[in-house]
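> Sequence and predicted structure below; questions after.
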Amino acid sequence: MTTRLSFSSFSSCHLCLLVVLALFRSCSSKQNSEPVLCIDAERQALLRFKHGLTDETHRLASWVAENKDCCNWYGITCDNSTGHVHRVHLPGHGGHCPAYSVSYFTEKEYTDASKQRLKGDISRSLLDLKQLKHLDLSCNDFRGIQVPKFIGSLQNLKYLNLSNSKFGGTIPPQLGNLSNLNVLCLGSFHEFNSTRNQQA
């Protein structure tokens, strides 16, 4: 009789322990599956970057202070475990930029195509994106400004695409500091200068 009672008590305790462990694992997995929000300092950096741009088609409409999670903003990808921004992907024309030699049939078609390109300045606030690995600003229209030298300080960059975005001047030698870079695209870098010289 005593042996049965002890065995029954042991089984009940064992069962309770298994239930507690199962609940703990369930709660733990739910916590781990919750998305990590972007880092506030990096969100502020992106807002300053946006402030320097002209966005005529409102591609960056989701980039607002009220939207706290910059990981859900257009063109932004974050690391799932740390929340650091590691991808800024903002090519004009969806990355399929037309050649500058294309003849548009109407002024409206030309204007509409031009609006698909971001314009303005590139803010140094990008330096606050400490884990940035991918930067694509191709097919935009930076109207002859020089590629910012500070881009050479984005030490974690593995992919940099500034092609067909009407940059002028010379390619800054600081880009040579990007020791982790696997892909560098600067195609049609001098297109803006050559077009301007022909028109002069």
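On my side now, so go ahead.

> For the rest of this, base every contact and every neighbour count on C-alpha atoms.
Will do.

> and the next element down the chain from the strand ranked longest in the chain?
Ranked by number of residues, the top strand in the chain under DSSP state E is strand 85-89. Taking DSSP states H and E as the definition, the helix or strand that follows strand 85-89 towards the C-terminus is helix 107-115.

> So which bits of that next one are buried?
114-115 (16 or more other Cα atoms under 10 Å).

> other SSEs contacting the first helix or strand past that helix going along the chain?
Once helix 107-115 ends, the next helix or strand along the chain (criterion: DSSP H and E) is strand 119-120. In this structure, strand 119-120 packs against strand 53-54, with contacts taken as 3 or more Cα pairs under 8 Å, 6 or more residues apart in numbering; DSSP states H and E.

> so after the longest helix along the chain, what's the next helix or strand?
The single longest helix within the chain, with elements called by DSSP state H, is helix 2-33. Next along the chain after helix 2-33, taking DSSP H and E as the criterion, comes helix 40-51.

> how far off strand 85-89 does that following helix point, in degrees?
An angle of 20 degrees separates the directions of helix 40-51 and strand 85-89 when computed by axes from the mean of the first three to the mean of the last three Cα atoms, to 10 degrees.

> Please report how far residue 47 lies from residue 40.
11 Å (Cα to Cα, to the nearest Å).

> quick one, which of the two is more surrounded?
Taking neighbours as other Cα atoms under 10 Å, residue 47 and residue 40 compare with residue 47 leading, 18 against 14.

> For that one, give its distance to residue 41.
As for residue 47, its distance to residue 41 is 10 Å (criterion: Cα to Cα).

> what's the answer for residue 54, then?
Distance check for residue 54 against residue 41: by Cα to Cα, it reads 22 Å.

> and the comparison structure, right after this:
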Amino acid sequence: MYFPDNSNGRRIVITTRDSEVAEQVASSKILHRVNFLDEYVCRDLLCQIVFGEDDCPDELKGLVSKILSDSSGLPFPIHVIGGLLSKVERSRDVWENVSKDVKALIVESDEQRLSNILSLSYNHLPFHLKPCFSYMGAFPEDYIIKGSRLKSLWIAEGIVKSNRDKSLEEVGKDYLKALVDRNLLLVRRKKHNGKPMS
């Protein structure tokens, strides 16, 4: 039904977060609204991001629900929060603090809420990754850049600092991987070996 065979060999799918745009485009076509994720799917998604195949420890289960209580069922904040939680200590105290931070930030409009979630993640970044993430503000929204070019720009700007064990390129690669692991950069294309390309 969504992709009728009208014998012309092509289909067009338009996605948008703006309901007015969707209604304009789909005036005579089918409009599909994506539902928010329910509580159980949200919890499963967050636990998969944070713990992988392992189960969530019993002492953190209540906090997972508490952290997700204001996510509004949106995958993006769940991914960003999951990226943050996957890098912090798995203790009740640390997760309580993250829970308070999340609760304080998720009280605005959708756009402000997403900005707040990103600022929460930024505040919990290690010091050496903050300039790398801030540098992304130099690019337009949804800009696609090769990882190798991004590392070269970070090195040229002096953002990546060498340590005695690794070259600048290796350190840049580690920084890039850390931001991807925290779900702050989205991988668009991968190499044949599965490593991020852009």
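Now that the structure is in, tell me what you want to look at. Since the model is a prediction, treat every value here as computed from it, not as a measurement.

> I'd like the TM-score for the two structures, please.
Once the chains are overlaid, their TM-score stands at 0.26 when taken by TM-score structural alignment, normalised by the length of the second structure; 90 aligned residues with a Cα RMSD of 5.5 Å.

> For residue 54 and residue 41 of the first structure, indicate the residue with more neighbours.
Under the criterion of other Cα under 10 Å, the comparison of residue 54 of the first structure against residue 41 puts residue 54 first, with 17 against 13.

> Pretty sure the more buried one sits against residue 119.
Yes - the pair residue 54 of the first structure / residue 119 is scored as a contact, 4.9 Å apart, by Cα atoms under 8 Å.

> in which helix or strand would I find residue 23 of the second structure?
In the assignment (DSSP H and E), residue 23 of the second structure maps to helix 19-25.

> After that helix, which helix or strand is next?
Note on helix 19-25 of the second structure: by DSSP H and E, the next helix or strand toward the C-terminus is helix 39-51.

> Now do the buried residues in the helix or strand following that following helix.
Using DSSP H and E, the next helix or strand after helix 39-51 of the second structure towards the C-terminus is helix 58-68. Applying a neighbour-count criterion of 16+ other Cα under 10 Å, one finds 60, 63-68 buried in helix 58-68 of the second structure.

> what's helix 58-68 of the second structure in contact with?
Around helix 58-68 of the second structure, the neighbours that count as contacts under Cα atoms under 8 Å, 6 or more residues apart in numbering are 39, 42-43, 46, 78, 91-92, 95-96, 98-99, 102-103.

> Now, of these, which are buried?
Among these, those scoring as buried are 42-43, 46, 78, 95-96, 98-99, 102-103 (criterion: 16+ other Cα under 10 Å).

> Tell me how many other residues surround residue 156 of the second structure.
Under the neighbour criterion other Cα under 10 Å, residue 156 of the second structure is assigned a count of 10.

> scratch that, residue 20 of the second structure
10.

> now swap in residue 121 of the second structure and tell me
Burial of residue 121 of the second structure, expressed as a neighbour count using other Cα under 10 Å, amounts to 22.

> which one is it nearest to, not counting chain neighbours?
With Cα to Cα, 6 or more residues apart in numbering as the measure, residue 84 is the residue that lies nearest to residue 121 of the second structure, at 6.0 Å, once sequence neighbours are left out.

> Residue 133 of the second structure contacts residue 179, correct?
Yes - at 7.5 Å, residue 133 of the second structure and residue 179 qualify as touching, with contact defined as Cα under 8 Å.

> on that earlier part again, just give me the closest of the buried ones among the contacts of helix 58-68 of the second structure to residue 147 of the second structure.
Proximity of those to residue 147 of the second structure, judged by Cα to Cα, is greatest for residue 78, which lies at 24.3 Å.

> How about the contacts made by residue 92 of the second structure?
Contacts for residue 92 of the second structure were tallied using Cα under 8 Å, 6+ apart; they are 59-60, 63.

> could I get those residues as CSV with distance to residue 117 of the second structure?
Formatted as CSV, the contacts of residue 92 of the second structure follow (distance: Cα to Cα, whole Å):
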residue, distance to residue 117 of the second structure
59, 24
60, 20
63, 17
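
> between these, which is nearest residue 119 of the second structure?
The shortest approach to residue 119 of the second structure among the contacts of residue 92 of the second structure belongs to residue 63, at 20.6 Å (Cα to Cα).

> can I assume residue 113 of the second structure is in contact with residue 105?
Yes - under the criterion of Cα under 8 Å, residue 113 of the second structure lies in contact with residue 105, with a separation of 6.7 Å.
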